[in-house]
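> okay, predicted coordinates and the sequence, questions at the end:
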Amino acid sequence: MTEKIDTELNDQLRVRRQKLQALKDDLGIDPFGHRFERDSYAKDIHSFADNKSKEELDAAKKHVIIAGRIMAKRGAGKIIFADIRDVSGTVQIYARRDDLADNYALIRRADLGDILGFSGTVMKTDAGETTILIDKLTWLSKALRPLPDKYHGLTDIDTRYRKRYLDLISNPKSFEVFIKRSKIVKAIRNYMDSIGFLEVETPILQNSAGGAAARPFVTHHNALDIDMYLRIATELYLKRLIVGGMERVYEIGRIFRNEGMDTRHNPEFTTLESYGAYWDLSDVMIETENIIRAAAKSINEDGVIDYQGHKIDLSKDFAKRSMTELIKEKTGIDFDKKIDLETARKLANENNVKYESFWGVGHIIAEFFDTFVEKSLIEPTFVYHFPLEVSPLAKKEDNNPDFVQRFELYIAGGEYGNAFTELNDPIDQRQRFEAQAAERENGNDEAESIDEDYIEALEHGMAPTGGLGIGIDRLTMLLTNQTSVRDVLLFPTMRN
């Protein structure tokens, strides 16, 4: 079967190259053309014509110039119909030999996938389909390889990810996802700018990997002869800017983590991180709600989404729940009562909750939440009251030093935001880093390292600050109803 497919493909490649040569030799046409000025897109033409009658269009005599890829072609002899796709959609063109004279030979020789420019008059066929009756065409690019099957599109998952250009050509729904992703990012930027935040850029190559619990990618700088790390978060550099007096900063940028891959994880991904001086969690909750709403409304004005069978109204106020209260509702266990490590491990064993040897009580509490609660949170919910041990950069709660001022936002059983009232005490921060370093020595490869320069920055004084992180890829998955992160990344990481 493979040999037959290869033979058919090779035959098509040969024929298309022969057609390319014939364009040059027989018609004097450059198969790979030049700049082309158009005045309309497929969407514009449909907006103008779809609600008009055939007679109204005939009277309007609207002349347009378009360009796009031939996706389908029908007819022979004296007339040809073809579907032309551009960035906005698809429109039908109608070519008659009597109208085009010598130019008619061009459309007859065109293959699916070729890119041409057209000028003509907007009309409707007897069947009522909006169409352009063309009077001129211009050759712009010869496709030397065939498109995927025109009836089924590109369905092979692996090929869709490896050859995204074929996916975008063949699958309009996939194309639309990435248009929506762009709108989501733009809406977030617009909101952040509107409330006085300054967009900045921080280093991707860093001397130490900090700001998150994750395993970094390591590289080597030849001139300096030092190992460096691709950033696992933007946090520590952004907070240095708060120390410097910028007060409100954010960055939308690529993050790199040398970890496993699944439907919700890719080694490189995009996050929004923001930091507001003189803020705490209450301010960041308001900010987060407004970011999510702005993103949702950029693709659906009412802010209502459908995600995997769940209809969720993001325009309503988000719920606020304590992590320990949620665990107690699901398991009956009250982790607000102070317990020792031995008791916590016993409870974990009794409830089939797995834990690592280097974990403390706080890690086990967080694992109980992940096991019993997370997937049940469908409506937007801020979960606060996080254990200290899993939050090395967050300020402690005033009345309970075992917990910190942190929340995560959960929607449809997944996490979409992480926020702290930031730890601005350099002495406490050093102790947290040292505790993380001890975890690393005991086998936790994702524990934070000690960032001496960041501690020094804190010693100069950082205002009370509220910080937020949102994964752009996961948010796009939610708002476009995708179940794999690869479907919202133009070029996901793939095995060779």
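Yep, it's here.
> use CA for all of it now, contacts and neighbours both
Will do.
> what's the longest helix in the protein?
If you go by DSSP state H, the chain has its longest helix at helix 2-27.
> could you give the separation of that one from the chain centroid?
38 Å (Cα atoms, centre = their mean, to the nearest Å).
> equivalent analysis for stretch 368-387, please.
On Cα atoms, centre = their mean, the centre of stretch 368-387 falls 23 Å from that of its chain.
> so how far is the first residue of it from its last?
12 Å (Cα to Cα, to the nearest Å).
> buried ones in whichever helix or strand comes after the longest helix of the chain?
Of the helices and strands lying after helix 2-27 in sequence (DSSP states H and E), the nearest is helix 42-49. When burial is assessed from 16 or more other Cα atoms under 10 Å, helix 42-49 yields the following buried residues: 42, 45, 46, 49.
> strands along the stretch 101-250 of the chain, start to end?
In the stretch 101-250 of the chain, the strands defined using DSSP state E, counting those that start in this stretch lie at 115-124, 130-141, 198-199, 205-206, 218-221, 226-230, 248-256.
> quick one: those strands as JSON lines, columns for mean neighbour count and distance to residue 355 too.
Shown next, in JSON lines, are those (neighbours: other Cα atoms under 10 Å; distance: least, Cα to Cα, whole Å):
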{"stretch": "strand 115-124", "mean neighbour count": "22", "distance to residue 355": "58"}
{"stretch": "strand 130-141", "mean neighbour count": "21", "distance to residue 355": "59"}
{"stretch": "strand 198-199", "mean neighbour count": "16", "distance to residue 355": "39"}
{"stretch": "strand 205-206", "mean neighbour count": "18", "distance to residue 355": "31"}
{"stretch": "strand 218-221", "mean neighbour count": "13", "distance to residue 355": "28"}
{"stretch": "strand 226-230", "mean neighbour count": "17", "distance to residue 355": "28"}
{"stretch": "strand 248-256", "mean neighbour count": "21", "distance to residue 355": "26"}
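> out of the ones you listed, nearest to residue 150?
For these, proximity to residue 150 was assessed by Cα to Cα; strand 115-124 is nearest, at 16.1 Å.
> mind giving me the packing neighbours of that closest one?
Under the contact criterion of 3 or more Cα pairs under 8 Å, 6 or more residues apart in numbering; DSSP states H and E, strand 115-124 touches helix 42-49, helix 54-60, strand 63-74, strand 130-141.
> run the last query once more with 6 Å
Judged by 3 or more Cα pairs under 6 Å, 6 or more residues apart in numbering; DSSP states H and E, strand 115-124 is in contact with strand 63-74, strand 130-141.
> okay, now the one to match up with it:
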Amino acid sequence: MREDILKTKLEKLEKIKNAGMDAYPEKSQKDFSNGEVLERFDELAAEEMTLAGRVKSCRAMGNVAFAHIEDSTGKIQIFLNKKGSENYKLFTGSVEIGDFIQATGKLFITKAGEKSLEVSDWKMLSKNIRPIPTEYFGLKDTEDLLRKRYLDLMMNPETKDLFKKKNIFWQTVRNFLTGNGFLEVQTSVLEHTPGGADAEPFITHHNALDQDFYLRISLELPLKRLLVGGYERVFEIGRVFRNEGIDREHLQEFDHMEFYWAYSDLEKGMEFMEKMYKEIVFKVLGSFEHEYESEKINWDVEFPRVDYFTEFQKETGIDLNQEVSIEELRKKADELEIKYEMGYGKGKMIDTLYKKTVRQKLIQPCFLVGHPIEVSPLAKSDPENPKKVLRVQVVAGKSELCNAFAELNDPLDQRNRF
């Protein structure tokens, strides 16, 4: 921060102190939210009230001053007149964008038709001494927005709305599962041996035990142990950590949900998941239809089933029902200019080709079924085709949204696969 900016802000802070006003008081008053005032404006117009919020704009013109204060429900304009407002000079000489204030007065409508509060008195709640972006110019640096999410929230209402939708998302998941007899549990984040997914873990050290531990990469194994212990329907919503690359669909830490359901099967699970996803979409978005990357997606349909082998052959020309060598898979990847690493095994090569070809065509919600056994070591084999497994993924908008198996519980089969 430039020294001259800091100097000016500290001078304004000193003005407030010299006027006998606490720039950081412990107590504040707020009679209504801004949103409630705007909604009940006519009803509340006769009342004197105190509102509070962050100053988002501020301008003085002669003997009057206007500002907008914002709380979590919205913005409202406040108006100060030199003749009718206490501390008018102090307001115009010290209040600026980013300050938190409370303002007392009565509601009125300006000549321009804007619902406003005519201020008779005001009080500083928290004086800002660092510059923040203005609404007009905003903050355009994407990296800055990602590093300083508080600025992103401050400047972009759509980001704030995303946080609210995320909350609705997880509450809907939780309510749906508990409403269907599932028990929510919390399991350990630290593991002596990481497992449940093919991912690189983060390592940490336990000082008291003088041992290295791992941050969990999955919720799977502890939940399965609960089924062994006798529970029949369990789930967990928790943070998992994977020490791998970053892209728009992969972060090092993310919220993850897994549920396990004894005495069920894949067909019941698919019916259950379709109901759950439709409820989530409607509760979060208020509609079954929405746009994503210029595509209109409709969830209010029965999810069709898309066969992995059929679509894979259609996009690559490779029939996974036949014996396929890793050299053949690499050749196809080279032909399609798909990047891969020489260390990839057969399953990883199949998965890489699928993600860059088949998945890019899956826009509308569907069940992807019939995965090859090479990419699904923890799923039961399909009794009608031993090259396939009983696995399903919900896919929409080119993204995998869910992964589910008829869990492999044959210990000898599992040992052979590994």
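Arrived safely, thanks for sending. Predicted, not measured: the structure shown is a model, and the values here were computed from it.
> closest one to residue 396 of the first structure among the helices and strands packed on strand 115-124 of the first structure?
strand 63-74 (58.3 Å).
> so how much does the closest one differ from the second structure once superposed?
Mean deviation of strand 63-74 of the first structure from its aligned counterpart in the second structure after superposition (mean Cα distance after the TM-score superposition for the first structure): 1.6 Å.
> what's that strand in contact with?
Under the contact criterion Cα atoms under 6 Å, 6 or more residues apart in numbering, strand 63-74 of the first structure has outside partners 38-40, 80-86, 112-121.
> mean deviation, the very next helix or strand once past that strand versus the second structure?
Using DSSP H and E, the helix or strand that follows strand 63-74 of the first structure towards the C-terminus is strand 79-86. If you overlay the two and look at strand 79-86 of the first structure, the average distance to its match in the second structure is 0.9 Å (mean Cα distance after the TM-score superposition for the first structure).
> in the second structure, what residues pair with strand 79-86 of the first structure?
Residues 64-71 of the second structure are the counterpart of strand 79-86 of the first structure, counting by TM-score structural alignment.
> how about the lengthiest helix in the second structure: buried residues?
Ranked by residue count under DSSP H, the longest helix found in the second structure is helix 157-179. In terms of neighbour count (16+ other Cα under 10 Å), helix 157-179 of the second structure has its buried residues at 160, 168, 169, 170, 172, 173, 174, 176, 177.
> if you go through the stretch 201-350 of the second structure in chain order, where are the strands?
Counting by DSSP E, counting those that start in this stretch, the strands of the stretch 201-350 of the second structure are 203-206, 211-215, 233-241, 253-261, 289-292, 295-298, 305-307.
> out of the ones you listed, which comes closest to residue 378 of the second structure?
Closest to residue 378 of the second structure of the strands of the stretch 201-350 of the second structure is strand 253-261 (Cα to Cα; 13.6 Å).
> check which helices and strands that closest one sits against.
strand 233-241.
> if I take the strand it packs on and strand 211-215, what angle do their directions form?
Relative orientation of strand 233-241 of the second structure versus strand 211-215 (axes from the mean of the first three to the mean of the last three Cα atoms, to 10 degrees): 110 degrees.
> work out the gap between strand 233-241 of the second structure and the centre of the chain.
Centroid separation for strand 233-241 of the second structure versus its chain: 16 Å, with Cα atoms, centre = their mean.
> and stretch 404-417 of the first structure, by the same measure?
Counting by Cα atoms, centre = their mean, stretch 404-417 of the first structure comes out at 18 Å from the chain centroid.
> could you do stretch 105-115 of the second structure as well?
With Cα atoms, centre = their mean, you get 37 Å for stretch 105-115 of the second structure.
> how about stretch 41-53 of the second structure?
For stretch 41-53 of the second structure, the distance to the chain centre is 35 Å (Cα atoms, centre = their mean).
> and that stretch, what's buried?
Those buried within stretch 41-53 of the second structure under the rule 16+ other Cα under 10 Å are 41, 45, 49, 50, 51, 52, 53.
> could you do stretch 58-69 of the second structure as well?
Neighbour-count burial for stretch 58-69 of the second structure [16+ other Cα under 10 Å]: 58, 64, 65, 66, 67, 68, 69.
> what's the answer for stretch 329-336 of the first structure, then?
residue 335.
> now swap in stretch 261-275 of the first structure and tell me
265, 266, 267, 268, 269, 270, 271, 272, 273, 274, 275.
> so it matches what in the second structure?
So stretch 261-275 of the first structure sits over residues 246-260 in the second structure, by TM-score structural alignment.
> repeat for stretch 224-237 of the first structure
Stretch 224-237 of the first structure covers residues 209-222 of the second structure once aligned (TM-score structural alignment).
> what's the first-to-last distance across the matching stretch?
Span of stretch 209-222 of the second structure from end to end, Cα to Cα: 21 Å.
> ok, now stretch 40-56 of the first structure?
19 Å.
> how near is the most far-flung residue of the first structure relative to its centre to residue 218 of the first structure?
If you look at how far each residue of the first structure sits from its centre, by Cα atoms, centre = their mean, the farthest one is residue 98, at 49.0 Å. To residue 218 of the first structure, residue 98 of the first structure is 66 Å away according to Cα to Cα.
> still on that earlier bit, so which of the strands of the stretch 201-350 of the second structure comes closest to residue 187 of the second structure?
strand 233-241 (7.9 Å).
> how close does that closest one sit to the first structure?
Averaged out, strand 233-241 of the second structure is 1.2 Å away (mean Cα distance after the TM-score superposition for the first structure).
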